[in-house]
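Trainee: sharing a model that was predicted from the sequence below.
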Amino acid sequence: MQSHAGEAVNKGSSKRLRGKAPEDRAILIVDDEETVGLGMSEMLKLSGFKAAFVTGGTAAIEEVRKNGYSLVFMDIIMPGLNGLDAYRLIREIDPNIKVVLFTGFYKDADTVITEGVREGMIDEFIRKPFFASEIIDIARKYV
């Protein structure tokens, strides 16, 4: 793991899945809770995806600029740049990127989800805690 603009970055890749090159299957996980992000990253790697993890919105923007991703799993509620604002900036970099927003803070989620759906930027929303199978199924759906 390396420090990047004050936010942790964890990169890795795993075996190739049939039909797609690894770079076409790259997934970025963005969560300020390191245990959640690392866990999601490892789940995805074990399922054959290339996965990277960052701990904040600013690092996510830099990571997408440098490496490109097919899918982003992003926490909504994070210190600094929140998930929705970070995704707006990421979408300017790559308008085709898919996003799955998630949160454990339900009272704030309704407004953000409504706003994201209205802007046409949310492909999927899940609530914490989630199951490993849910993450893998969503990754297979969009990547």
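Mentor: Great, that's in hand.
Trainee: C-alpha only now, for contacts and for neighbours.
Mentor: Fine.
Trainee: where along the chain do the helices fall?
Mentor: Using DSSP state H, the helices of the chain run over 34-46, 57-67, 83-93, 106-118, 132-142.
Trainee: tell me which of those helices lies nearest to Glu7.
Mentor: Nearest of the helices of the chain to Glu7, taken as Cα to Cα: helix 57-67 at 6.2 Å.
Trainee: dump the helices of the chain into CSV; add distance to Phe73 as well.
Mentor: Converted to CSV, these look like this (distance: least, Cα to Cα, whole Å):
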stretch, distance to Phe73
helix 34-46, 9
helix 57-67, 10
helix 83-93, 10
helix 106-118, 14
helix 132-142, 9
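Trainee: Serialize those helices to TSV and add fields for mean neighbour count and distance to Ile76.
Mentor: Conversion of these to TSV gives the following (neighbours: other Cα atoms under 10 Å; distance: least, Cα to Cα, whole Å):
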stretch	mean neighbour count	distance to Ile76
helix 34-46	19	13
helix 57-67	19	10
helix 83-93	19	4
helix 106-118	13	8
helix 132-142	14	16
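Trainee: to Gly19, which of those lies closest?
Mentor: The minimum distance between Gly19 and the helices of the chain falls on helix 132-142, with 12.2 Å, by Cα to Cα.
Trainee: pasting the second one now:
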Amino acid sequence: MPIKLLLRNIMTRQILVIDDQPEVGALIGNYLKQIGFIPVVMSSVEEALDNFDPSEYLMIIADVIMPGKNGFDLVRFMCNNHPRIPVALISGYFDKEMENLQKVFGIDKIYRKPVFLRSVKEMVADSLIKLATQTAFSS
């Protein structure tokens, strides 16, 4: 990713939040506003991908378990189509199967629900570090 694209994405400050529970999406959106980002909250992976424009978002925060396409489906789509956009996954449910899927998809971390301001800050910081590292090594 050229440095100009990285800077443009950071300047937009928009972060896509996908969660089928409206109250969780709103909570994460409020936390993002508190730390200076612009949340765009959607309730499904399908809704998010229907009109997805990678130039609009710095990163994505998505629930793992949702009706229809889930967080892992989103990660697969992003890896195949927009590999430079970081995706942070959140879940209130975590078992051995999810741990195995996490390894299969190469996901560094699945953040646990309930989500707090501290964990949202960590998600954004981890994603910005990943984005900066990718940019440094691709230039």
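Mentor: That came in fine, so what should we check first? This is a predicted model, so every value here is computed, not measured.
Trainee: quick one, which of the helices of the first structure gets closest to Gln2 of the first structure.
Mentor: Of the helices of the first structure, nearest to Gln2 of the first structure by Cα to Cα is helix 57-67, at 11.5 Å.
Trainee: average offset between that closest one and the second structure?
Mentor: Taken over the aligned residues, the distance from helix 57-67 of the first structure to the second structure averages 2.8 Å (mean Cα distance after the TM-score superposition for the first structure).
Trainee: packing partners of that helix?
Mentor: Judged by 3 or more Cα pairs under 8 Å, 6 or more residues apart in numbering; DSSP states H and E, helix 57-67 of the first structure is in contact with strand 7-12, strand 26-30, helix 83-93.
Trainee: just want the angle from it to strand 26-30.
Mentor: 170 degrees (axes from the mean of the first three to the mean of the last three Cα atoms, to 10 degrees).
Trainee: now find how far off-centre helix 57-67 of the first structure is within its chain.
Mentor: Centroid separation for helix 57-67 of the first structure versus its chain: 11 Å, with Cα atoms, centre = their mean, to the nearest Å.
Trainee: do you know which of the helices of the first structure lies nearest Arg25 of the first structure?
Mentor: The nearest among the helices of the first structure, by Cα to Cα, is helix 132-142 at 8.8 Å.
Trainee: what do we get in the first structure for Leu49 of the second structure?
Mentor: Matched to the first structure by TM-score structural alignment, Leu49 of the second structure sits across from Ile61.
Trainee: reformat the helices and strands packed on helix 57-67 of the first structure as CSV; add distance to Lys107 of the first structure.
Mentor: CSV is the format used below for these (distance: least, Cα to Cα, whole Å):
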stretch, distance to Lys107 of the first structure
strand 7-12, 26
strand 26-30, 20
helix 83-93, 15
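Trainee: looking at the ones you listed, which is nearest to Ile138 of the first structure?
Mentor: strand 26-30 (11.1 Å).
Trainee: ok, back up a step: any idea which of the helices of the first structure gets closest to Glu23 of the first structure?
Mentor: helix 57-67 (9.0 Å).
Trainee: next, the angle helix 83-93 makes with that closest one.
Mentor: Using the same axes, to 10 degrees: helix 57-67 of the first structure against helix 83-93 is 20 degrees.
Trainee: pretty sure Gly25 of the second structure is in contact with Ile15, am I right?
Mentor: No - look at Gly25 of the second structure against Ile15 with Cα atoms under 8 Å: they stay out of range, at 11.6 Å.
Trainee: residues contacting the nearest residue to the match of Leu49 of the second structure once chain neighbours are set aside?
Mentor: Nearest residue to Ile61 of the first structure in three dimensions, chain neighbours excluded: Ile90, at 5.7 Å (Cα to Cα, 6 or more residues apart in numbering). Contact analysis of Ile90 of the first structure by Cα atoms under 8 Å, 6 or more residues apart in numbering lists 60-61, 64.
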